[in-house]
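# I'd like to go over a predicted model; first the sequence, then the structure.
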Amino acid sequence: MTYYVPRGGLPPQTALTTDRARFTDAYAVIPRRTLSDITASYLPGWSGMRMWVLARPLSGFAETFSQYVVEVAPGGGSDAPESDPAAEAVLFVVDGAPRLTLDGTTHELAPGSYAFLPPGASWTLHNASGANATFHWIRKAYAPAPGLDVPPAFVTREQDVDPVAMPDTDGSWSTTRFVDIADLRHDMHVNIVTFRPGGAIPFPETHVMEHGLYVLEGKAVYLLNQDWVEVEAGDFMWLRAFCPQACYAGGPGVFRYLLYKDVNRHAGL
């Protein structure tokens, strides 16, 4: 499986300024070349790390989550990565071999590794290897629900989870789900969506869930509100609730993205 990995740097002075970057009332597109050295951020409590912030709660836009791409240099890491006790998280590794210690158990991660971290989880992350490690870090304030426990932490890999074909698509559109959709303890899902060449979302999905979509592999044209936008590996799409969306993956290879959505809770009033 292939995962796009940003490497930073800076476009040359000869590069065209015109790009596909967009920010509208309904959606945003952050092209991959935006993840350059000058747009990187840093966090207290970490060493040898930098990150690119793809999404953060914005009033009047998408309000439920934040998403980072984190790069940790050899020897870098943190013994106290999360400062918010109410935050749950998903980590998805796209490069390198970070070491996650979760509730006293050490996990040697690799590209395709996926970790769910409930609020209050005790975890650390370090890179003891000789090369950079890169992962997505998706955070949300957990919304408790009466009669439901907080879901437990777990670590798995994309390679160990079978994708589920969407109905009546003959496998051209499938979803790799890391959480059972019937498990209402979870208030967010982070999945991987895959289209074979020619696969499509054949209608404009218009729904309450907010989305972050990071393209892991391939290219496609994506309907965002009223605009068809070309996207490729490394691009990020950020959608507020009810933004119409559809997709056509023309190939030549598969088109895959990491998808966040909020689920299973009342709308706040």
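Happy to help now that I have it. Numbering: from 1, shown residues only.

# drop to CA atoms for contacts and neighbour counts, all remaining ones
Will do.

# roughly how far does the closest residue to Ile138 other than its chain neighbours sit from Arg196?
Of all residues not flanking Ile138 in the chain, Gln67 sits nearest, at 4.4 Å (Cα to Cα, 6 or more residues apart in numbering). Distance from Gln67 to Arg196, counting by Cα to Cα, to the nearest Å: 26 Å.

# more crowded one of these two?
Gln67 (23 against 20; other Cα atoms under 10 Å).

# residues contacting the more buried one?
53-56, 136-139, 212 (Cα atoms under 8 Å, 6 or more residues apart in numbering).

# buried subset of those residues as a ChimeraX selection?
Burial among the contacts of Gln67 is assessed by 16 or more other Cα atoms under 10 Å; the matching ChimeraX selection reads:
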select :53,54,55,56,136,137,138,139,212
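
# structure two is appended below for comparative analysis:
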Amino acid sequence: MTSYYAPPGGLPGQKSRAKDRAIFTEAYAVIPRGVLTDITVSYLPGWTRAHAWVLARPLTGFAETFAELIVELAPGGGAERPEPDPEGEAVLFILTGDLAVTIAGQRHEMGPGGYAYLPPGADWQVTNPGDAPVSFVWIRKAYQRVEGIEAPEAFVTNDADVPAVEMPDMRARWSTTRFVDPADLRHDMHVNIVSFHPGATIPFAETHVMEHGLYVLQGRGVYLLNGDWVEVEEGDFMWLRAFCPQACYAAGTEPFRYLLYKDVNRHAALTLR
């Protein structure tokens, strides 16, 4: 059964250990789900009845190409102008509850597994029309324009409606749900879902130019991060710097699935920003 973990908030008990699984290095970071409590939330200008956990933001020695948040909206909450940056593009992924997203005047009702891509300059709004909170991942990136290539259009879909692509020779044990065509050069980021059955593995240490943000939607896994084996579970977030060696295997008894961000389809800058 497909499920998507959302932080419950609240406060840690007084008997909780100060030392948890949080890790921050020059090559990678792990933010475990236990960190996402009421004392680490942020409040965003222009949003009502909302709070967010900021998982990544452009920062020296940390994420360079994107920001990632988990937003929780109470009933009736939302935003008329969610994105403050005119060049900001976004992906929304619904974890729990129902979210209404209006794009250029057209309203879309989205439930768990709902996925929306919002291009730079899009006219969009969000609201929680239900009587229970809604939680969703919000990934933001400054769009990199290329002369002669138009920005992509907005679209809305659902995890359940997009067939997963099986990796070669894996007998469906490792697959990727791709929400856009990898060869579509209009897109400068991909936000996919990677799925492993228990025991499945990435059998080599990937090392590549793409930066990653990974939010674990379901299950448990063990990740190789720059030579360190790290256990992760649903609700954990990982940041991987470009060229950080990485591999993993699925643990536990249910599928191991994560929402994966990566920057793609652009020339490497020849100067440091």
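Cool, got the structure. Since we're looking at a predicted model, the values are computed, not measured.

# please state their TM-score.
Once superposed, the chains reach a TM-score of 0.99 (TM-score structural alignment, normalised by the length of the first structure), with 269 aligned residues with a Cα RMSD of 0.7 Å.

# if we can go back for a sec, any idea how far Pro11 of the first structure is from the residue nearest to Ile138 of the first structure?
The value you get for Gln67 of the first structure to Pro11 of the first structure, if Cα to Cα is used, is 23 Å.

# repeat that for Phe242 of the first structure.
Distance from Phe242 of the first structure to Pro11 of the first structure, by Cα to Cα: 34 Å.

# rewinding a little: nearest to Leu109 of the first structure, of the contacts of Gln67 of the first structure?
His136 (12.8 Å; Cα to Cα).

# for the spatially closest residue to that closest one that is not a sequence neighbour, identify the helix or strand it belongs to.
Closest residue to His136 of the first structure apart from its sequence neighbours, by Cα to Cα, 6+ apart: Val69 at 4.6 Å. Element membership for Val69 of the first structure (DSSP states H and E) is strand 65-78.

# mean per-residue distance, that strand to the second structure?
Here the mean offset of strand 65-78 of the first structure against the second structure after fitting is 0.4 Å, by mean Cα distance after the TM-score superposition for the first structure.

# give the next helix or strand downstream of that strand.
By DSSP H and E, the next helix or strand past strand 65-78 of the first structure is strand 87-95.

# what's the matching range in the second structure for that following strand?
Matched against the second structure by TM-score structural alignment, strand 87-95 of the first structure falls on residues 88-96.

# mean shift between the matching stretch and the first structure?
Counting by mean Cα distance after the TM-score superposition for the first structure, stretch 88-96 of the second structure comes out at 0.4 Å.

# contacts for that stretch?
Residues contacting stretch 88-96 of the second structure (Cα under 8 Å, 6+ apart): 4-6, 110-121, 133-143, 191.

# and what of stretch 258-269 of the second structure?
65, 144, 185, 187-195, 210-218.

# go on, stretch 147-166 of the first structure?
107, 112-119, 121, 144, 171-178, 184-186.

# check the offset of the strand holding Val69 of the first structure from the chain's centre.
Distance of strand 65-78 of the first structure from the chain centroid (Cα atoms, centre = their mean, to the nearest Å) equals 13 Å.

# how many neighbours does Ile193 of the second structure have?
21.

# what about it, which SS state?
Secondary structure state of Ile193 of the second structure, per DSSP: H, G, I helix; E, B strand; the rest coil, is strand.

# so it touches Gly213, yeah?
No - applying Cα atoms under 8 Å, one finds Ile193 of the second structure not in contact with Gly213, separated by 11.6 Å.

# would you agree the residue nearest to His136 of the first structure is in contact with Met51?
Yes - at 5.4 Å, Val69 of the first structure counts as touching Met51 under the criterion of Cα under 8 Å.

# contact partners for the residue nearest to Leu100 of the first structure when sequence neighbours are not counted?
Distance criterion Cα to Cα, 6+ apart; nearest residue to Leu100 of the first structure, sequence neighbours excluded, is Leu125 at 4.6 Å. Listed by Cα under 8 Å, 6+ apart, the contact partners of Leu125 of the first structure are 77-79, 81, 98-101.

# would it be right to say that Leu125 of the first structure lies in a helix?
No - read with three-state DSSP, Leu125 of the first structure is strand and lies in no helix.

# ok, it to Leu117 of the first structure distance?
From Leu125 of the first structure to Leu117 of the first structure the distance is 12 Å (Cα to Cα).

# cool, Leu91 of the first structure as well?
Taken as Cα to Cα, the span from Leu91 of the first structure to Leu117 of the first structure is 8 Å.
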